[in-house]
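Participant: Provide a 3D model corresponding to the input given below.
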Amino acid sequence: MATPKVEDYLKAIYEFQGYDKLVAPSVVATKMGVKPPTVTSMLQRMDDEGLVEYECYQGARLTESGEKEALKVLRHHRLLELFLTEKLGYDWSEVHDEADELEHYISEKLGNRMEEILEFPLVDPHGEPIPTADLEIRRKETHHPLPACKQGDVAIISEVRHSKPDILTYLTNVGATLSTVFEVTDVAPFGMVTIEVKATSQTLSLPTEVAANIYVSQTSEGTTIESKRLKEMI
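Facilitator: Have a look, this model is predicted:
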């Protein structure tokens, strides 16, 4: 059974690895808040345990066993976040750190019971997919980062990949939470993304580093606007 520290490493590697991509020790070190030599030592140990494949000076990728363990922790983390918001009245800005502490001590039985009480949710409070009991992840194929939008696009916020309480609180205060419909009014090169929230007509400018972690899906209204533009060009 993996220790809490090893589980944290597995989760960090899972977050950054793509298809067969090696995750550099420096990336894991930044995520974990430790020095690269510490990460290298841990990755070598995890390689010995069959949880990762480590390549010296290059990085590591999860093995099938390692990915399974990472998804278990991720499932418990996201179920906990949703349970805290839905049943205990936590704000979405408060749940990440709590879930980080509790995720290592949740049994499979308790995780399944929470899922049942929550009526088998698909996503956590931030819109990120919750792995199933079979450890399958439901991919969202149609959403993309906010900075990929063009001026005039109308979209809906489908996922927020931020865990910092101050950023989440700010987004709440300006009305930019999950399912918020907005129009992109300006996209500055290498700078701010400005949107107008449809429900309140409030305009807000988001720095690129914030906007890049907000994922959106185009609405039918956005499709209609785009079709209208095309007709006007003909």
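
Participant: contacts, neighbours, all on C-alpha from now
Facilitator: Noted.

Participant: Checking Glu159 next. Helix, strand or coil?
Facilitator: Using DSSP: H, G, I helix; E, B strand; the rest coil as the criterion, the local structure at Glu159 reads strand.

Participant: isn't Asn213 right next to Arg161, touching?
Facilitator: Yes: the pair Asn213 and Arg161 passes the contact test of C-alpha atoms under 8 Å, sitting 5.0 Å apart.

Participant: For whichever strand or helix holds Glu7, name the packing helices and strands.
Facilitator: In this structure, Glu7 is located in helix 4-16 according to DSSP states H and E. Judged by 3 or more C-alpha pairs under 8 Å, 6 or more residues apart in numbering; DSSP states H and E, helix 4-16 is in contact with helix 25-32, strand 59-62, helix 64-88.

Participant: so which of these is the most packed in?
Facilitator: Across those, the average number of neighbours (mean count of other C-alpha atoms under 10 Å) peaks for strand 59-62, which reaches a mean of 25.

Participant: if we look at it, which residues are touching it?
Facilitator: Contact partners of strand 59-62, identified using C-alpha atoms under 8 Å, 6 or more residues apart in numbering, comprise 10, 13-14, 17, 20-25, 43, 51-54.

Participant: Can you flag the buried ones in these?
Facilitator: Of the members of these, the ones counted as buried by neighbours, 16 or more other C-alpha atoms under 10 Å, are Leu10, Ile13, Tyr14, Leu22, Val23, Ala24, Pro25, Leu43, Leu51, Val52, Glu53, Tyr54.

Participant: Following up with a second sequence; could you model it the same way so I can compare the two?
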Amino acid sequence: MDLSPIAEDYLKTIYHLEDENGRPVRTGDISTALDVTSPTVTSMLDSLDERELVDYTPYKGVELTDRGTETVLQLVRNHRLLETFLMEHLDYSWSAVHDEADCLEHYVSDEFTRRLATFLGEPVTDPHGDLIPDSDLKMPEKSPYTALTEYEPGDTVTVEQVPHRDPDVRDYLSRHRIGPGTQLVVDEVSSIDLVTVVPSTTETSVALPTHVARRIGARVVTK
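Facilitator: The predicted structure follows:
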């Protein structure tokens, strides 16, 4: 399908907002996520609706169609395989790899992606712990990891999945040396929407807003 990278970014944004907030997606949320004006969003949604990639109803919101979802899942597969390659073979850090893959994902062919997946050994998750759609563009039903918010004070866990699309969150976690593979001790789960953890990398308490901690997947460390 001949879509511009900008149009593909709109579809990806809708996909992620659907996942985070449910359907339908408000145009104002798209405007904020992409830092564009509301009239610009409306114009693009009209175009995507004409191509049957979204169902857009003014003042009510927008949803991806099956065709739109398939387009996005191919982009997501491209992106996550590229991230895996860049980290495993070009020594990118987990906090830097997202933006690089964002640029490249629009320009690789399906054949390249197929060969890349074979070369990498058909990985199921990317370096951030996010699931990778398979070659049939089917997404595994659920993450193999448990949200950090589900653990109790005193639990020791290993981080396997980190939120990374928001650069502020990504930078905060990176600055406190919390990333895939980091071992944490859950120190406190407060009533004011904070989870305090102690990373083994620094042994200094770090406060995480609940909405961030909920998106950090981890495995318990067995003793």
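
Participant: Can you tell me which of the buried ones among the contacts of strand 59-62 of structure 1 lies closest to Arg113 of structure 1?
Facilitator: Nearest to Arg113 of structure 1 among these, counting by C-alpha to C-alpha, is Leu10 at 24.2 Å.

Participant: Between the helices and strands packed on helix 4-16 of structure 1, which one is closest to Phe190 of structure 1.
Facilitator: Between Phe190 of structure 1 and the helices and strands packed on helix 4-16 of structure 1, the shortest separation by C-alpha to C-alpha is 22.7 Å, and it involves helix 25-32.

Participant: whereabouts in structure 2 does that closest one align?
Facilitator: On the basis of TM-score structural alignment, helix 25-32 of structure 1 is assigned to residues 27-34 in structure 2.

Participant: With structure 1 overlaid, how far apart is the matching stretch on average?
Facilitator: Superposing on structure 1 places stretch 27-34 of structure 2 at an average distance of 1.0 Å from its equivalents, by mean C-alpha distance after the TM-score superposition for structure 1.

Participant: Tell me the spacing between the residue nearest the centre of structure 2 and Asp136 of structure 2.
Facilitator: Most central residue of structure 2, judged by C-alpha distance to the mean C-alpha position with C-alpha atoms, centre = their mean, is Arg165 at 5.6 Å. Arg165 of structure 2 is 25 Å from Asp136 of structure 2, where distance means C-alpha to C-alpha, to the nearest Å.

Participant: Next: Val157 of structure 2.
Facilitator: Using C-alpha to C-alpha, one gets 33 Å for the distance from Val157 of structure 2 to Asp136 of structure 2.

Participant: between the two, who's got more neighbours?
Facilitator: For Val157 of structure 2 against Asp136, the residue with the higher neighbour count under other C-alpha atoms under 10 Å is Val157, and the figures read 22 against 9.

Participant: Give the equivalent position in structure 1 for that one.
Facilitator: Val157 of structure 2 maps onto Ala155 in structure 1 when the alignment is built from TM-score structural alignment.

Participant: residue boundaries of the strands in structure 1?
Facilitator: Taking DSSP state E to define them, one finds strands in structure 1 at 52-55, 59-62, 144-145, 154-160, 181-187, 193-197, 203-206, 214-218.

Participant: Give the aligned range of the first one in structure 2.
Facilitator: Counterpart in structure 2 of strand 52-55 of structure 1, with TM-score structural alignment as the criterion, is residues 54-57.

Participant: one step back: now the helix holding Glu7 of structure 1 and helix 64-88, what's the angle there?
Facilitator: Angular relation of helix 4-16 of structure 1 and helix 64-88 on a 0 to 180 degree scale: 90 degrees, by axes from the mean of the first three to the mean of the last three C-alpha atoms, to 10 degrees.

Participant: Contacts for helix 4-16 of structure 1 next, please.
Facilitator: Residues lying outside helix 4-16 of structure 1 but in contact with it, judged by C-alpha under 8 Å, 6+ apart, are 23, 28, 31-32, 46, 60-62, 66-67, 69-71, 73-74, 104.
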